[in-house]
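Chemist: with the sequence up front, the predicted model follows.
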Amino acid sequence: MQQNGIQNSGWTMPAEWVTHAATWMVWPHNKALWESGWRVTLPQVQEDFARVANAIARFEPVKLVVDPSAVASAKALCGPNIELIELAVNDSWCRDSGPSFVCHPQQGLAGVSWRFNSWGGKSAHDLDESLARRALNHLGLECFGTALSNEGGAIHVDGEGTLITTESVLLNPNRNPGVTKAEIEEIFTRLLGVKKTIWLPGDPDYVTGDMTDGHVDGVCAFARPGVLLVDATHDQQSVYAEVARENRRALELATDAQGRKFELIELYEATDAVDTEAEVFCASYTNFYIANGAVIMPAYGIDADKVAAEVLAQAFPGREVVPVRINHLAHGGGGVHCITQQQPAWPVRG
C-alpha cells in the first residue's frame, strides 16, 4: 500500500483526556440527508447539535464548521462564544471527516487526513473528503495524508501506544480492499506512534444496520490507560447481544502496549430510548466525549441516563458529567463522540 504520509518518527496521537485547545464540530445543514428516512427534521437535529456545542463551550473553545448556506441557523442556536468557520461540507460527522491531531516533541502540532470515503461510499463525500486538510489549513498546521480509508470513530488511543479498532471497518472491502492488518498497523505506528493495535470483531455480519460498519466508539472507550468503558445490553435476545459479547471477549483476551490486561466497566445501552421504527438509532452511552474538566454524555430523557451518569462519574473522578439530550441526532446513527473532534493543546499536558 503506497503511502505519502509522515516520513519522520516521533509523532503521536494524544489520548482524548489531555488538555484541549478546542473541540471541532460540523453544523448539520443537509435537509435531504437527515429527512430522507430518519424520522427527524433538520431543525430538530440542529437543536441537538447546538446543545452539544453549547455544553462543550462551558469548558473549552468550540470551532464549528458551517456550510455557507447554514450560517444563520448556526448563529441562532449556538452561543456567541462558539467560533463559526465557513467551509463547504456534505455532512456533519466531524469525528470521521475531520483531522486526527498528532503531536511531536520538537515540531508541535499537526494532523492526519485519512482517506474519507463516507463509510464505504454510503453517501456523497466530494466535499467532506477534503475537510481535514482544509481545517488544518485554517489552523496553519501541517497535514499528513495517507491512502488508508479510515475514520476517527474507527480508532481509540490511550496515549501510551495502544490503539483499538475493529476488523469490520478497516478490513472491509468498502474501505481497504486487499490491505492486510500488518499494513494497517504499520500506518498507525508511523502516523500515530502506535506500538500495539488491538483488533475487535466490530459488527462483522452488519446485524445492527450501523452505517459505519461497526465503529469502535460505539463499542468501548478509554477512561484511562488500562481501563475501558464497554458497551453492553440488557436485551440478551437482541441481534446486538452477540455482537457485544464477541467484542467484550476480544477485550478480555487482549493486553495493551504496556502488557496490562484491561479493566472493563460495563456501560449499558439506552435500550428504552430506541425508536424501533427508525432505520438506525445510536443508543450507546460509550459514545461520550471527554472535554476539559468534563464528560459530555449522550442522554435520552430516560431512567437509564442517571445510571450511565453514575458509572461515568465513578470512571472519571474530578470531571463533571454533563448529560445532553440527543434523541434526534441518534436517528442518524451517531452520538456525542461522533460529532466532535478534539484539538490538543500544545505543549501536550494533562
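Modeler: Everything's here; your move.
Chemist: going forward, measure contacts between C-alpha atoms and count neighbours the same way
Modeler: Will do.
Chemist: residues in contact with the most centrally placed residue in the chain?
Modeler: In the chain, the residue lying closest to the centroid (Cα atoms, centre = their mean) is Gly153, at 3.5 Å. By Cα atoms under 8 Å, 6 or more residues apart in numbering, the contact list for Gly153 reads 95-96, 215-217, 337-338.
Chemist: below is an additional structure, to be compared with the one above:
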Amino acid sequence: MTFRQPPEWAPHEAVWIGFPSHSDLWEDDLEPARAEVAAFALAVHAEGRGEEVRLVAADPDSARAAAARAPFATIVQEPFGDIWLRDTGPLLVADSGGRLAARSFRFNGWGGKYELEGDDSVGLRLASTIGTDADRFDWILEGGAIDVDGTGLGVTTEQCLLNPNRNPGMSREEIEARLRSDLGIERLLWLGEGLLNDHTDGHVDNLARFVAEGVIALPVPDGDDDPNAEVYRDARARAEAFGLEIADIPSPGRVLRDGEIIPASYMNFYIGNAAVVVPLYGAANDEAAVAAVQALFPDRKAVGFRADHVLTGGGSFHCISQQVPRV
C-alpha cells in the first residue's frame, strides 16, 4: 500500500507547535513571540472544538512558561534548536487502511545557514512520543518545502529543492523519485523562485498552498511595487499550465521592518480542524486575506493574528506547526 501525507484539511488528532525557548536567539522578541504563539495555539484549540495542542518547549523553564501562557495545551519538553517544526518535525503519512507512519529527513539548517543542536533529531523524538518509530531517509528535505493535496499531487519550488546547498548532485528526476518513494508524491508541480529575502530559499508554504483536491491558492500582487509580483505571476503561469484550478489570495505587498523588505505572506496559514489561522502584518490587505481564506473553508472559522515577532525568527504560523493526522 502507498503511504501519503493526508492533506492539511483532513482531520487532525493533534498538532505540535514550537514554543520560543532560547533567549539568545529571540532576544527582545522572546516574550512577544511567545504571546503570538499562545494566541495561535488558542485559536487552533478552539475551546476544545479544534484539536489537541501540544506545545513543544526545549527546556524546563520554557515548558513552565508555555504551561502558564497556554493552560489548555499539552506541554512536550524536547530539546531543539528553534521552533520551526514544519521543517524539523516528522512528516506523518497514512495508507488507505488507516495505518500511520512517520518520515524523518536530514536537516542542515536551511542550507547551512542556521545549524542548531537538536534540530536534526527532534523529528525522530517527536515521532516516538506518539508511539511511532520514524523511518529516517538520508537526504535533506524540509516540510515547508512541499505541500500536497492528498491525491499524490505535490508542489515545490526549484529554488529550494534544486538548491545545491541541500542535496548537491541530486537531479530533478532523482528528487522526484525520492518524493514518490518516500512520501507517495506521484505528480509534482515545480514552481520557480520563492519570496524575496526568504532565508529558507523559497519554501513553497509562503507561496502556494493546496486548499482542496486539485485547487491551489496563490497570491495576487498588491500593485506594481509588490516585491514578489513577478514571482507570483510566474507561479500562476506554471500552475495554469499544469492544469490546476487557482484560488486567489491577496498579497500583503511591500512590508518593511527596520527599512528592509521581509517575506511577509498570508499563505503561511495553518488549516486546523475548527479554525484556519492566517498571519497578519498590519498591511492594508489583512482583512481581505482573512475573508479570502474564509471563502475557501466555509466549514471552519478563518481568523487572523499578528505574527510580527514570530516572523523576526524567519517564519510564521505554518512554519512552527506540524499536524498529527487522525486515521
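Modeler: That came in fine, so what should we check first? Nothing here was measured: the structure is a model prediction, and the numbers come from that model.
Chemist: tell me which residue of structure 2 lines up with the residue nearest to the centre of structure 1.
Modeler: Using TM-score structural alignment, the partner of Gly153 of structure 1 in structure 2 is Gly144.
Chemist: I'd guess that match is in a strand, am I close?
Modeler: No - Gly144 of structure 2 is assigned helix when assessed by DSSP: H, G, I helix; E, B strand; the rest coil, not a strand.
Chemist: separation between it and Asp299 of structure 2?
Modeler: Here the criterion is Cα to Cα, to the nearest Å. By it, Gly144 of structure 2 lies 25 Å from Asp299 of structure 2.
Chemist: try Ala38 of structure 2
Modeler: Taking Cα to Cα as the measure, Ala38 of structure 2 falls 24 Å from Asp299 of structure 2.
Chemist: more neighbours: those two, which one.
Modeler: Ala38 (22 against 11; other Cα atoms under 10 Å).
Chemist: what distance separates the opening and closing residues of stretch 241-258 of structure 2?
Modeler: 39 Å.
Chemist: sorry, that was for stretch 212-232 of structure 1
Modeler: End-to-end distance (Cα to Cα), stretch 212-232 of structure 1: 18 Å.
Chemist: where does that stretch end up in structure 2?
Modeler: With TM-score structural alignment as the criterion, stretch 212-232 of structure 1 aligns to 200-220.
Chemist: off-centre distance for the matching stretch?
Modeler: 10 Å (Cα atoms, centre = their mean, to the nearest Å).
Chemist: and for stretch 217-227 of structure 2?
Modeler: In terms of Cα atoms, centre = their mean, the centre of stretch 217-227 of structure 2 is set 20 Å apart from its chain centre.
Chemist: can you tell me what sits against that stretch?
Modeler: 196, 207-211, 228-229, 232, 235-236, 246-254, 261, 267.
Chemist: if we use 7 Å, what do you get?
Modeler: Identification of contacts with stretch 217-227 of structure 2 by Cα atoms under 7 Å, 6 or more residues apart in numbering yields 196, 207-211, 229, 232, 246-254.
Chemist: likewise stretch 300-311 of structure 2?
Modeler: For stretch 300-311 of structure 2, the external contacting residues (Cα under 7 Å, 6+ apart) are 29, 32-33, 36, 274-281, 290, 293-294, 316.
Chemist: so which helix or strand takes in Phe40 of structure 2?
Modeler: Assessed by DSSP states H and E, Phe40 of structure 2 sits inside helix 30-45.
Chemist: how about that helix, which residues of structure 1 does it hit?
Modeler: Using TM-score structural alignment, the partner range for helix 30-45 of structure 2 is residues 42-57.
Chemist: still on that earlier bit, could I get the contacts of Gly153 of structure 1 as CSV with secondary structure and distance to Ala22 of structure 1?
Modeler: Shown next, in CSV, are the contacts of Gly153 of structure 1 (DSSP: H, G, I helix; E, B strand; the rest coil; distance: Cα to Cα, whole Å):
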residue, secondary structure, distance to Ala22 of structure 1
Arg95, helix, 14
Asp96, helix, 17
His215, coil, 23
Val216, helix, 23
Asp217, helix, 20
His337, helix, 14
Cys338, helix, 16
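Chemist: out of these, the closest to Glu185 of structure 1 would be?
Modeler: Taking Cα to Cα as the measure, Val216 is the one of the contacts of Gly153 of structure 1 closest to Glu185 of structure 1, at 15.9 Å.
Chemist: mind checking how far the closest one is from Leu170 of structure 1?
Modeler: Counting by Cα to Cα, the gap from Val216 of structure 1 to Leu170 of structure 1 is 11 Å.
Chemist: cool, and Thr12 of structure 1?
Modeler: Applying Cα to Cα to Thr12 of structure 1 and Leu170 of structure 1 gives a distance of 20 Å.
Chemist: next: Ser9 of structure 1.
Modeler: 23 Å.
Chemist: more neighbours: which of the two?
Modeler: Between Ser9 of structure 1 and Leu170, counting by other Cα under 10 Å, Leu170 is the more crowded of the two (28 against 12).
Chemist: any idea how many residues pack against Asn268 of structure 2?
Modeler: Other residues near Asn268 of structure 2 number 24, with proximity taken as other Cα under 10 Å.
Chemist: counterpart of it over in structure 1?
Modeler: Match for Asn268 of structure 2 (TM-score structural alignment): Asn287.
Chemist: what residues are up against that match?
Modeler: With Cα under 7 Å, 6+ apart, Asn287 of structure 1 has these contacts: 217-218, 335-337.
Chemist: ditto for Ala43 of structure 2
Modeler: Neighbours of Ala43 of structure 2 in contact, by Cα under 7 Å, 6+ apart: Ala275.
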